[in-house]
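Q: predicted model, plus sequence, below.
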Amino acid sequence: MLPNTSKLTVYHGTNLFSAKVIKYNGIMLNAQRDLTDFGKGFYVTPHRKQAIEWALVKAQDPQVNSTLLKLLHINKDDYLNHPETRIPAFLSYHLNVKQLFSLHGLLFPMPYDSNWFLYKARWKDFVESCRLGMKHPFDFVYGPIGGRHNGTYAIVRPSKLKEQLALNSDKAMQCLSNLRITRLRPVNTNHEKKLNEHFLQRNRNKSVMNHPFLRSVCEELFSISQRSYLDADECAKFSWMAHQISKQESILWNESPTYWAFFILYGNKKLWYNDYESYLVRQQRNKK
């Protein structure tokens, strides 16, 4: 639970390009993703390690909302080919918690809290609704990240330890101060390449069918791309995310199999966030 204190350090993982955009242009709320756990907002965490994990993912997958590029007057190729999009970085801020608590917020306890059973059903309904585009009136929302998805983005389970704070209004973002940027080592180091080569060699004759999350990614890739199932299996098996997702409590579990299917299909060749979210909305409409 967020402590009721005057100052708390919070972190946001991203790539160096986006970190500098935030530093010099401020946080652009309308450029944030729509279908997220607590709605459109700027997400931070009190855990530095968690922000670093996100930064490594964002450097490997440098996607941004096309709205941001319009505001910056640059095209997608300029962004995707910029060297700083591949460099992980995280932002640190001082958060004025007392100022934040004076606003209209929603607080969920973490699953290890003794009161979690009172909030579990509401948290689940709230996150599932936000991931389908529900708008809410809160300036901020705090609680656990939606964890492993069991093959569908619409059905969620809480992460036991990973917590997040969504700042959903300009008033909430004004509670942040003392921005600092920390640049991390680029993702594609020689050590990472050797680990990937070892993983690929070890799994060359295996199918992703043995891993439930990768199987879901493969099925989504098959559906989206209309490739053969064998080809989808190969693409999923030899992808960057297949190596990462095998790690226990990987941050990648917090995105949907559909998200990673789009990642494998398009990589950094295009901006596909809008296509991804439109696809999720169409899927949900077809189920009704």
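A: Nice, thanks for sending it over. Residues are numbered from 1 along each chain as shown.
Q: only C-alpha atoms from now on, for both contacts and neighbour counts.
A: OK.
Q: and the residue lying closest to residue 137 once chain neighbours are set aside, how many residues sit next to it?
A: Spatial nearest neighbour of residue 137, chain neighbours left out: residue 104 (8.0 Å); criterion: C-alpha to C-alpha, 6 or more residues apart in numbering. Neighbour count for residue 104, taken as other C-alpha atoms under 10 Å: 13.
Q: residue 104 reaches residue 139, doesn't it?
A: Yes: if you go by C-alpha atoms under 8 Å, residue 104 and residue 139 touch, sitting 5.4 Å apart.
Q: which strand of this protein spans the most residues?
A: For the chain, the strand with the greatest residue count under DSSP state E is strand 158-167.
Q: putting a second one here so we can go through both:
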Amino acid sequence: METNMTLYHGSNIDFEKISLDKAKDKRDFGRGFYTTTIREQAKEWAEILNYRSRRDGCFLYEFTFEKTDNLHIKSFNGITEEWLNFIVENRLKGGVQHSFDVVIGPVANDRTVNTIGLYLSGDYFLDEALRRLEYFKLNDQVSLHTEKALSYLKFIRKYTWTA
């Protein structure tokens, strides 16, 4: 299984080299470098980050990623109990709570986080949380967690603008 994917990363920071040490903690799939296959989603992420940080610049990075059998890849095909438990584990404990080089799946965005919080607090049982989550329009995310995974990511171009 060797296929190329076009991936996008939206940011409020201009950078030349990806550093996993600078990755934020307690994310859906663990600490890593997050991308998406959806250009508009990455652009929106850049604008949200720019607004929150009150910086004056947005950056959209475009990459080609070689999805190869040499990488340990976990893919979630939609919102499932396994996906929800995976996110809960990574968000609660932080760091990387798995051994995958790459994780692919739906984004738990600001709206879904509320449902996940109610699930964690015991207000929703698993079936209710999954039922509520299936109604959200989901974006995707491809997170890279190892230097090995980053070696298959090739920079194409960077777009900049002010929001």
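A: Cool, got the structure. From a predicted model like this one, the values you see are computed outputs, not experimental measurements.
Q: the residue nearest to residue 137 of structure 1 matches what in structure 2?
A: Residue 104 of structure 1 maps onto residue 72 in structure 2, with residues paired by TM-score structural alignment.
Q: structure 1: which residue goes with residue 28 of structure 2?
A: In structure 1, residue 28 of structure 2 lands on residue 37 (TM-score structural alignment).
Q: that match against residue 131, yeah?
A: Yes: using C-alpha under 8 Å, residue 37 of structure 1 is in contact with residue 131, at 5.8 Å.
Q: what about the two, which has more around it?
A: Shown here are residue 37 of structure 1 and residue 131; by other C-alpha under 10 Å, residue 37 has more neighbours (27 against 24).
Q: what sits against residue 20 of structure 2?
A: 31, 32, 33, 145, 146, 147 (C-alpha atoms under 8 Å, 6 or more residues apart in numbering).
Q: if we go to structure 1, which of those residues are intact?
A: Retained in structure 1 (both residues aligned by TM-score structural alignment, their matches' C-alpha atoms under 8 Å) from those: 31, 32, 33, 145, 146, 147.
Q: mind putting those residues in CSV, secondary structure included?
A: Shown next, in CSV, are these (DSSP: H, G, I helix; E, B strand; the rest coil):
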residue, secondary structure
31, coil
32, coil
33, strand
145, coil
146, coil
147, helix
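Q: looking at the residues you listed, which is nearest residue 157 of structure 2?
A: residue 33 (16.9 Å; C-alpha to C-alpha).
Q: wait, the closest one sits on residue 143?
A: Yes: using C-alpha under 8 Å, residue 33 of structure 2 is in contact with residue 143, at 5.4 Å.
Q: neighbour-wise, which of those two wins?
A: residue 143 (26 against 21).
Q: and the more buried one, what's its match in structure 1?
A: In structure 1, residue 143 of structure 2 lands on residue 166 (TM-score structural alignment).
Q: which one is that match nearest to, not counting chain neighbours?
A: Nearest to residue 166 of structure 1 is residue 43, by C-alpha to C-alpha, 6+ apart, at 4.5 Å.
Q: need the contact list for the one you found.
A: Residue 43 of structure 1 sits next to 12, 164, 165, 166, 167 when contact means C-alpha under 8 Å, 6+ apart.
Q: who wins for neighbours among those?
A: Neighbour counts for the contacts of residue 43 of structure 1 (other C-alpha under 10 Å) peak at residue 167, which has 27 neighbours.
Q: what number of residues lie near the residue lying closest to that residue once chain neighbours are set aside?
A: Of all residues not flanking residue 167 of structure 1 in the chain, residue 140 sits nearest, at 4.6 Å (C-alpha to C-alpha, 6+ apart). By other C-alpha under 10 Å, the residues close to residue 140 of structure 1 number 26.
Q: where along structure 1 do the strands fall?
A: 8-15, 42-44, 88-95, 105-107, 140-146, 158-167, 176-183.
Q: mean deviation, the second one versus structure 2?
A: So that's strand 42-44 of structure 1. Overlaying structure 2 shows strand 42-44 of structure 1 at a mean distance of 0.3 Å from the equivalent residues (mean C-alpha distance after the TM-score superposition for structure 1).
Q: and that strand, how far out from the chain's middle?
A: Mean-position distance between strand 42-44 of structure 1 and its chain equals 10 Å (C-alpha atoms, centre = their mean, to the nearest Å).
Q: tell me which of the strands of structure 1 sits nearest to residue 232 of structure 1.
A: Closest of the strands of structure 1 to residue 232 of structure 1 is strand 140-146, at 26.3 Å (criterion: C-alpha to C-alpha).
Q: structure 2: matching residues for that closest one?
A: Going by TM-score structural alignment: strand 140-146 of structure 1 matches residues 102-108.
Q: ditto for stretch 193-200 of structure 1
A: Stretch 193-200 of structure 1 maps onto no residues of structure 2, going by TM-score structural alignment.
Q: who touches stretch 105-119 of structure 2?
A: So stretch 105-119 of structure 2 is contacted by 28, 75-79, 84, 88, 124-126, 129, 132-133, 136, 138-142 (C-alpha under 8 Å, 6+ apart).
Q: report the distance from that stretch to the chain centre.
A: 13 Å.
Q: map residue 38 of structure 2 onto structure 1.
A: That one, residue 38 of structure 2, aligns with residue 47 by TM-score structural alignment.
Q: from what I see, its match and residue 10 are in contact.
A: Yes: contact criterion C-alpha under 8 Å: residue 47 of structure 1 and residue 10 qualify, at 7.0 Å.
Q: against residue 53 of structure 1, how distant is the aligned partner of residue 51 of structure 2 in structure 1?
A: Under the alignment (TM-score structural alignment), residue 51 of structure 2 pairs with residue 60 in structure 1. Counting by C-alpha to C-alpha, to the nearest Å, the gap from residue 60 of structure 1 to residue 53 of structure 1 is 11 Å.
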